[in-house]
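> Predicted model and sequence below, questions to follow.
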Amino acid sequence: MARKVYVSGVGMIPFTKPGASAPYHEMGASAGRQALADAGLSYADLQQAYVGYVYGDSTAGQKAVYQIGMTGIPVVNVNNNCSTGSTALFLARQAIASGVADCVLALGFEQMNPGALGSVFKDRPSPFDDFDRETDALVGMPEVPLALRYFGGAGLSHMKKYGTPLETFAKIRAKASRHAANNPLALFRNVISAEDVLNAPVMWPGVMTRLMACPPTCGAAAAVLVSEDFAKARGLNTKVHIAAQAMTTDFCSTFEAHDMMQLVGYDMAKAAAQQVYQEAGIGPEDLDVVELHDCFAHNELITYEALGLCPEGGAQKFVDEGGNTYGGKVVTNPSGGLLSKGHPLGATGLAQCYELTHQLRGSAEQRQVEGARTALQHNLGLGGACVVTLYQSA
């Protein structure tokens, strides 16, 4: 049987705009030190480290952790697009659950450039070639940046299928701003209305405005995971444990369904969530708080349905009734999410872990979801990978 895994310590630095941050290794080291201090441990206690980033040279993970300590432990560099941070978390949890290690660091950071995401290596086939061909066939719009076409196209698919109005996406972005106003680590803390979102510069007429997309961001976050025996021997915090976790990659339906929602990972998210619910013996109705991958307001909306927070086709009603915020069915992205908190690719999954750990500890201050005991994390990377993690408090 797999061993129980606890989140003993978490750390996160304030997210910033590109050009305003410290270098990647300094950000990573700062978050790592915070997580160790939160756990009451030193670098010498770590037996392994999994370090995630997307834009950087090989062994950048070592460059970051060497600022904290150099003890010869395995350091594994992880790159899984926007799900990189949660992939590092997934590997760290596996190491402990399988008995390979008792104390592991999962660290993620990103030092990003301004502007839309793009390919770095132009002299070889892109991992997105198949995705681009399908997107060209389904929505066209080659003049629109890659990520906008994918997720805007997914939102457009939902609009056509269920009659979802553009205003619903604007309401999701406005909700993110209200939540982020209480998060001192978020990039954007100004509260905006749905009208502000709709009146922002148009990026795709009838489909997306600028405020519906997350900003390029720099930052870092980390978590220290430990086994039950290690925690008991050291007298560590055992308030929060990982009750279930699943990672999925693309299914044939990604391309064969000829649906932009499938192309951006709807089936990956649905399958991972179902695996987690089954493993934990709960359902979506048992969740108190969720941090999900809202790289665009459109992806937050379709993810509500993929995770079972509302029925398929029921996202507009879920949003209109306030089911996604305080006082509603389940608080989604109390941190402000990627839309307001920011999205430093390698750090995002661990920033979600940071938020949910504090929620379950009862230490999220003004963001606190009252009585939170069960939390779900969803982190998605196109190309593709999806990690869903369920946390519970003692």
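Here it is on my side, so go on. Numbering: from 1, shown residues only.
> C-alpha only now, for contacts and for neighbours.
Fine.
> quick one: the strands in this protein?
Remark: strands assigned in the chain by DSSP state E are 5-12, 48-52, 75-78, 103-110, 202-204, 208-209, 219-227, 240-248, 289-291, 331-332, 374-381, 385-393.
> Rebuild the ones you listed as CSV, extending it with distance to Ala137 and mean neighbour count.
Shown next, in CSV, are the strands of the chain (distance: least, CA to CA, whole Å; neighbours: other CA atoms under 10 Å):
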stretch, distance to Ala137, mean neighbour count
strand 5-12, 41, 27
strand 48-52, 33, 28
strand 75-78, 32, 20
strand 103-110, 32, 32
strand 202-204, 17, 16
strand 208-209, 20, 24
strand 219-227, 36, 32
strand 240-248, 25, 22
strand 289-291, 32, 27
strand 331-332, 33, 26
strand 374-381, 22, 26
strand 385-393, 23, 25
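> In addition, the following structure is provided for comparison:
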Amino acid sequence: MDEALLRGLTPYVLGILVRRGAGFAAAEDAVQDALLEALRVWPDEPPRDPRGWLVTVAWRRFLDARRADTARRAREDRVEEEPAAGPVPDADDTLRLYFLCAHPSLTPSSAVALTLRAVGGLTTRQIARAYLVPEATMAQRISRAKRTVSTVKFDRPGDVATVLRVLYLVFNEGYSGDVDLAAEAIRLTRQLAAAIDHPEVAGLLALMLLHHARRAARTAPDGLLVPLAEQDRGRWDTRAIAEGVAILQGALARDQLGEYQAQAAVAALHADAPTTQETDWVQIVEWYDELVRLTGSPVVRLNRAVAVGEADGPRAGLAALAALDDSLPRHTAAAAYLHERDGDPATAARLYAEAAGKASSLAERDHLTRQAARLNSRG
């Protein structure tokens, strides 16, 4: 059973139903029903035309739902006049679905959930497991999101930046439950890149590939977090790195720099270095300068301060860090690292312990606790 094929066909089938006159919410429900039916039937009776099979079954599910809704009998009669048979057109509505699911009126969490359902073809149960929330909670979130976008015209121009933010949110969720969201985000971004020629789409795809290439080295066999400086670079995926660098170079050549291209450039410099010590930190600082100009993000300024500490020495990094709000996420951890590099293990140990108490994940908390313990044991 090729689940990847099913998920790849999802936006196409959904687009067909919407263009035939189905409302977005009803069409999405019908497509989900068709996907479940395919999972049940296809292993024993694989269709010769998977796309046509899904369109036919989804359309029938939509009409069945309309027939059951007696309060809308008049609309049902009009919808049934639409042709359900005949050849399936080749139009691809994937791009418009991306824009619809990333509508600015949706919260980020709702936009992510709706994108995974409508474009990614994941079930509500899969999405709920990935986000470690009850299925009923995720069902309500998706239902509200569908109601919100149901009044939006399907041909309304969308905002690429919003779509990319949603995909980046999906990627940053990483892996949990039975769905690898990082891999799913890469698949969806590839799909978007095939539908739209935009340097920032390419930049985001490159960024994802370059980060994902280090995944195998990011955790130890016991599940503990391995920081970049200590990773076994022999475990990095060189094929993904080469692809990411090639995509990035093509995007940068268009001279339309955006934040994802700049982030990918930083990731590429890390991927290119044989060791942390041989990393071109001066150039990384320059790319962070570009990111600060593009985004003004305090988090970017924090990362830049750490890079300055590598390029110009820990005291320069601490000076850059001192200009930032100490309530920023990972500010204390960055200060701990720079104080350790500056030869002040006592202050570093105290800050590592403090940072552990603020950590947003168990893996990060354990790593910072171990760093504090390591320095305290030397005293």
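It's in. Since the model is a prediction, treat every value here as computed from it, not as a measurement.
> Mind checking the TM-score on these two?
Scored against TM-score structural alignment, normalised by the length of structure 2, the superposed chains reach a TM-score of 0.28; 176 aligned residues with a CA RMSD of 6.6 Å.
> For Thr84 of structure 1, find the nearest of the strands of structure 1.
strand 48-52 (5.5 Å; CA to CA).
> What helices and strands are in contact with that closest one?
helix 60-65, strand 75-78, helix 84-97, strand 103-110 (3 or more CA pairs under 8 Å, 6 or more residues apart in numbering; DSSP states H and E).
> let's go with 10 Å and repeat that
Other helices and strands packing on strand 48-52 of structure 1, by 3 or more CA pairs under 10 Å, 6 or more residues apart in numbering; DSSP states H and E, are helix 60-65, strand 75-78, helix 84-97, strand 103-110, strand 219-227, helix 345-361.
> Pull out the buried residues from stretch 298-314 of structure 2.
Using 16 or more other CA atoms under 10 Å as the test for burial, stretch 298-314 of structure 2 gives 299-311, 314.
> Next, the contact list for the closest residue to Ile242 of structure 1 other than its chain neighbours, please.
Nearest residue to Ile242 of structure 1, sequence neighbours excluded (CA to CA, 6 or more residues apart in numbering): Tyr391, at 4.6 Å. Contacts for Tyr391 of structure 1 (CA atoms under 10 Å, 6 or more residues apart in numbering) come out as 6-7, 240-245, 280, 287, 289, 353, 356-357, 360, 373-377.
> The same query, at a cut-off of 8 Å, please.
If you count contacts by CA atoms under 8 Å, 6 or more residues apart in numbering, Tyr391 of structure 1 has them with Val240, His241, Ile242, Ala243, Ala244, Leu356, Thr357, Thr374, Ala375, Leu376.
> Check Pro50 of structure 2 too.
Contact analysis of Pro50 of structure 2 by CA under 8 Å, 6+ apart lists nothing.
> Report the separation between it and Gly8 of structure 2.
Relative to Gly8 of structure 2, Pro50 of structure 2 is positioned 11 Å away (CA to CA, to the nearest Å).
> repeat for Ile241 of structure 2
In terms of CA to CA, Ile241 of structure 2 sits 24 Å off from Gly8 of structure 2.
> Look at those two and report which has more neighbours.
Comparing Ile241 of structure 2 with Gly8 by other CA atoms under 10 Å, the one with more neighbours is Ile241, at 24 against 18.
> quick one: that one is in a strand?
No: the assignment for Ile241 of structure 2, made by DSSP: H, G, I helix; E, B strand; the rest coil, is helix rather than a strand.
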